[in-house]
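[1] predicted structure and sequence below. I'll ask about it afterward.
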Amino acid sequence: MSDETEKRHKRILYRAIHRGFKEADILIGGFARDRMDTLNEAELDAFESLLDQNDHDIYGWVLGNRPVPAEHDTALMRKLNAYALEARPVRT
């Protein structure tokens, strides 16, 4: 990994972990920690764009509680949705 890519990953990780409310920090930050190394450049671009949005909106989109705007309905969002499903405890 190049120095520039490593710096970018660190910047994205920081922004993902420090969202503004704990649930978003855990979900979005956890995704960044666990999956960022698997993202391609387009997905990293989409992730950075997503991080510019309101925390509660992102959280609602990821959990499926709010419709995802067309500009954020990307492969990255589908990966975030899948990650959220994996991370949720199953209630019986």
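    Alright, I've got the coordinates. Numbering: from 1, shown residues only.
[2] from here on, just use CA atoms for contacts and neighbour counts.
    OK.
[3] ok, and the closest non-adjacent residue to the spatially most central residue of the chain?
    Most central in the chain under C-alpha atoms, centre = their mean is Ile28, positioned 4.3 Å from the mean C-alpha point. Nearest non-adjacent residue to Ile28, counting by C-alpha to C-alpha, 6 or more residues apart in numbering: Ala16, 5.5 Å away.
[4] putting a second one here so we can go through both:
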Amino acid sequence: MTHALLDQRGLSKLRWRCRRGLLENDLLIEKFFLRHEATLTVSQAKGLDDLMALSDNDLLDLLLRRKEPEQLSDSLAKESASTTEALEVLRLLRPGAPAP
């Protein structure tokens, strides 16, 4: 079930959930959607949702490779960013990620 493609309603809700306060995050997330939305799975949507639980600054640090999930100071943030799904999506979100 987790490898099933995300339906249009789920994708719409996820896009809304991914709106951020920092423009830099929004730009990287929008690039992710442009590249991957047609093939986004339920599992990847869960990973993206896990990452959206982070503060804007923690998310940006991860996206720009200034920190890895285990380096986050908040234990809940560390846990949320370290799920298998979040790590997979983080790899795809980071600049220079391979195309599908």
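    Nice, I can see it. Everything quoted here is computed from the prediction, not taken from an experiment.
[5] after superposition, what is the TM-score?
    In this superposition the chains share a TM-score of 0.71, using TM-score structural alignment, normalised by the length of structure 1; 80 aligned residues with a C-alpha RMSD of 2.1 Å.
[6] coming back round to it: alignment lookup: the residue nearest to the centre of structure 1 to structure 2.
    Correspondence of Ile28 of structure 1 to structure 2, assessed by TM-score structural alignment: Ile29.
[7] quickly find the element holding that match.
    Assigned by DSSP states H and E, Ile29 of structure 2 belongs to helix 23-36.
[8] now do Arg20 of structure 2
    Using DSSP H and E, Arg20 of structure 2 sits in no helix or strand.
[9] how close does it get to Leu62 of structure 2?
    Between Arg20 of structure 2 and Leu62 of structure 2 the distance is 14 Å, computed by C-alpha to C-alpha, to the nearest Å.
[10] what of Ala77 of structure 2?
    Taking C-alpha to C-alpha, one finds Ala77 of structure 2 at 11 Å from Leu62 of structure 2.
[11] who touches both of those two?
    Residues touching both Ala77 of structure 2 and Leu62 (C-alpha atoms under 8 Å, 6 or more residues apart in numbering): Pro69.
[12] could you look up the SS state of the closest residue to Trp61 of structure 1 other than its chain neighbours?
    Spatial nearest neighbour of Trp61 of structure 1, chain neighbours left out: Val68 (5.3 Å); criterion: C-alpha to C-alpha, 6+ apart. Following DSSP: H, G, I helix; E, B strand; the rest coil, we place Val68 of structure 1 in the coil state.
[13] and the gap between Val68 of structure 1 and Asp34 of structure 1?
    Counting by C-alpha to C-alpha, the gap from Val68 of structure 1 to Asp34 of structure 1 is 23 Å.
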